[in-house]
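I need the structure of the sequence given here:
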Amino acid sequence: MTLEFLVEDGECRTLEQYLRREKQISRRLLVRLKHTPGGICCNGAPIRTVDLVKPGDHIVLTEPETGAGAVVPAAQPVPVAGETAHYVVYDKPPGMPVHPSQGHHQDTLANVFAAGYPGLPFRPVYRLDRDTSGLCLAAKSAYCAAFLQGKIQKRYLALVCGRLTQGGTITAPIGREEGSVIRRCVRPDGKPAVTHYTPLSWNEAYTLVSLTLETGRTHQIRVHMASIGFPLAGDDLYGGSTRTYSRHMLHCTAVTFPDPETGQTVHLTSPFADAPLL
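Okay, here's the model as predicted:
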């Protein structure tokens, strides 16, 4: 993967200062580039990171090959909501894991990525549970993955059991439940977790809720909504009814982030096709 930057107006600074402060190049990637022949060039010639850069300089970074690992390429019809040379945003269907695991070696989003981008390692910027559908962003380079950390805003839609008519904020720490490797729960010694929720529509059995997160704990939405008495429909792990739905009804419906190349805001959406009450 090749990255190109044109140095714009600014104070005198070294190449390392420019790349670290203005382009969010991680220290780890910068070290790798320094040890790669031709990894860092300025105006067509190699340059040291301690050298000064000036407006108009053309910087080219060539990332070293890392290999794609042992993920088996397996093409599947997963829609793409947005794509550039730096990232791809999949509209993941429910039932598809993001990463391979026991019993899931060729039916994951990682397999789909390996089929679409041979030779590139799979770098999802965030993870969705297997049964959570919706937008999942994967970086095509180490630079993009580092650049996007902490800069992505996501909005979810969930169908919860019961009639919920008022919104609010859940601030409750989440940790692993004693004796379980899967279940999480609200516990005083857990990690801080904050969820904002707004009911959109409801009937006597279910409520469609919009949610945004300030943190990204495992099962956060599922645990928090269950903790206030409104578990997700179909989520039998946390007390949700499976009478109508066979999977937990959660969907990543919108993502907003800065484009790693232009800095412009990217906003993508995906409808929650499986949910009623829309």
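
all contacts plus neighbour counts: C-alpha atoms, from now on.
Fine.

all helices for this structure, in order.
Secondary structure of the chain (DSSP state H): helices at 15-17, 27-34, 109-116, 142-148, 220-227.

what comes up buried for the second one?
Looking back up the chat, that one is helix 27-34. Neighbour-count burial for helix 27-34 flags 30, 33-34 (criterion: 16 or more other CA atoms under 10 Å).

Now flag whichever of those is closest to Ser210.
Of all the buried residues of helix 27-34, Leu30 has the smallest distance to Ser210: 39.5 Å, by CA to CA.

From Asp131, how far out is the closest one?
Leu30 sits 37 Å away from Asp131, going by CA to CA, to the nearest Å.

and if you look at Asp107?
Here the distance between Asp107 and Asp131 works out to 13 Å (CA to CA).

How about Gly150?
From Gly150 to Asp131 the distance is 24 Å (CA to CA).

So which of those two has more stuff around it?
Between Gly150 and Asp131, Asp131 has the larger neighbour count (other CA atoms under 10 Å), namely 19 against 9.

Distance to Leu159 added to the buried residues of helix 27-34, as CSV?
As requested, those are arranged in CSV below (distance: CA to CA, whole Å):
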residue, distance to Leu159
Leu30, 44
Leu33, 46
Lys34, 50
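
Next, the second sequence, to be compared with the first:
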Amino acid sequence: MERINITIDESGVGERIDVFLSKKLRDISRSHIKSLIKDGKVLVDGNTTKPNYKTRKGDNIFISIPPPKKMNTEPENIPINIIYEDNDIIVINKPQGMVVHPAPGNYSGTLVNALLYHCDNLSEINGAIRPGIVHRIDKDTSGLLVVAKNDMAHIKLAHQLQSKTMSRIYWTIVEYNIKQDKGIIDAPIGRHPIDRKRMAVVESGRRAVTHYEVLERFGDYTLVKAQLETGRTHQIRVHMAYIGHPVVGDPVYGIKKQRFNLKGQVLHAKQLTLIHPRSGEKMTFEAPLPEYFEKLLPILRN
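Model prediction:
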């Protein structure tokens, strides 16, 4: 068990203890810290506390962090929307709200759990936690991704991503009116220098390129088609926020006051084009806009 001791100085006074610790311990999420507090693993001057406790100068905080759980990915009978399947690949239309593979805080209910129930074989290149996963999309992003059923397929699909011969097109609704009809955002993305749980455009980041085209304007909002040239974490969300047009509903990079009751960002992986790893055939798949996206369009048009 890891043990950490922190004494509050002037800079940390008056903050909720869960907020303070999530900033101080950058590798631990706020939700995980809340769980540690509720489990009595966080003591202030030797006493248990609550997540909303406001820190005081001189507080001696003692944190006990248990070792991470060993993740054992189990098959789960979870329905999945299969767009295409053969002996080598399976193309899924992932719903908003589903995590792609198990990780701390999400040990079950993921796409991988569902795939293990559905498929007899998945590629083993990414290990037992991410079998078959060639690329990912965020939990609250919906749409298409391809999964490899064997190592041959995985290697060839990964090479297509690397060589930019796999095309991924997203539809999104962003804040405000984009005046130009199309554009290219070429700005490097890396970890945010202060908040390590966010990504940002930073000079030290890896090159990231997004091509975008306006499909429809709604006054204060714009429907956009975005095509990834590279595949950095949160790329479209970070890039659109960077040019002043954050994705509607984005809880991390979006505006604070959202007008619509959404469960996450309005971002859908609508089209995927790849070369089949065995046949060499060029294949294009499309996923219709999901309900959360379709419901928003008439509201914006009116």
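
need the helices of the first structure in JSON lines with distance to Thr256 of the first structure, can you?
Putting those into JSON lines (distance: least, CA to CA, whole Å) gives the following:
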{"stretch": "helix 15-17", "distance to Thr256 of the first structure": "27"}
{"stretch": "helix 27-34", "distance to Thr256 of the first structure": "25"}
{"stretch": "helix 109-116", "distance to Thr256 of the first structure": "21"}
{"stretch": "helix 142-148", "distance to Thr256 of the first structure": "11"}
{"stretch": "helix 220-227", "distance to Thr256 of the first structure": "19"}
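
for the spatially most central residue of the second structure, what are its contacts?
For the second structure, the residue nearest the mean C-alpha position is Asp138 (2.7 Å; CA atoms, centre = their mean). The contact partners of Asp138 of the second structure, taken as CA atoms under 8 Å, 6 or more residues apart in numbering, are 99-100, 234.

ditto for Ala114 of the first structure
Ala114 of the first structure neighbours (CA under 8 Å, 6+ apart): 68, 71-74, 120-122.

any idea what sits nearest His276 of the second structure, other than its immediate chain neighbours?
Nearest residue to His276 of the second structure in three dimensions, chain neighbours excluded: Lys282, at 6.3 Å (CA to CA, 6 or more residues apart in numbering).

From Thr256 of the first structure, how far out is the alignment partner in the first structure of that neighbour?
Under the alignment defined by TM-score structural alignment, Lys282 of the second structure corresponds to Thr265 in the first structure. According to CA to CA, Thr265 of the first structure stands 7 Å off from Thr256 of the first structure.

quick one, which of the two is more surrounded?
A count of neighbours by other CA under 10 Å puts Thr256 above the other of Thr265 of the first structure and Thr256, at 15 against 10.

What's Leu159 of the first structure aligned with over in the second structure?
Counting by TM-score structural alignment, Leu159 of the first structure lines up with Ile173 in the second structure.

Tell me the spatial nearest neighbour of its match, not counting adjacent residues.
Leu223 (4.5 Å).

likewise Leu3 of the first structure?
Leu61 is the one closest to Leu3 of the first structure (CA to CA, 6+ apart), at 5.0 Å.

Going by distance to Leu3 of the first structure, which of the buried residues of helix 27-34 of the first structure wins?
Using CA to CA, Leu33 comes nearest to Leu3 of the first structure of these, at 11.3 Å.

Can you tell me what that closest one aligns to in the second structure?
Structural alignment (TM-score structural alignment) places Leu33 of the first structure against a gap in the second structure.
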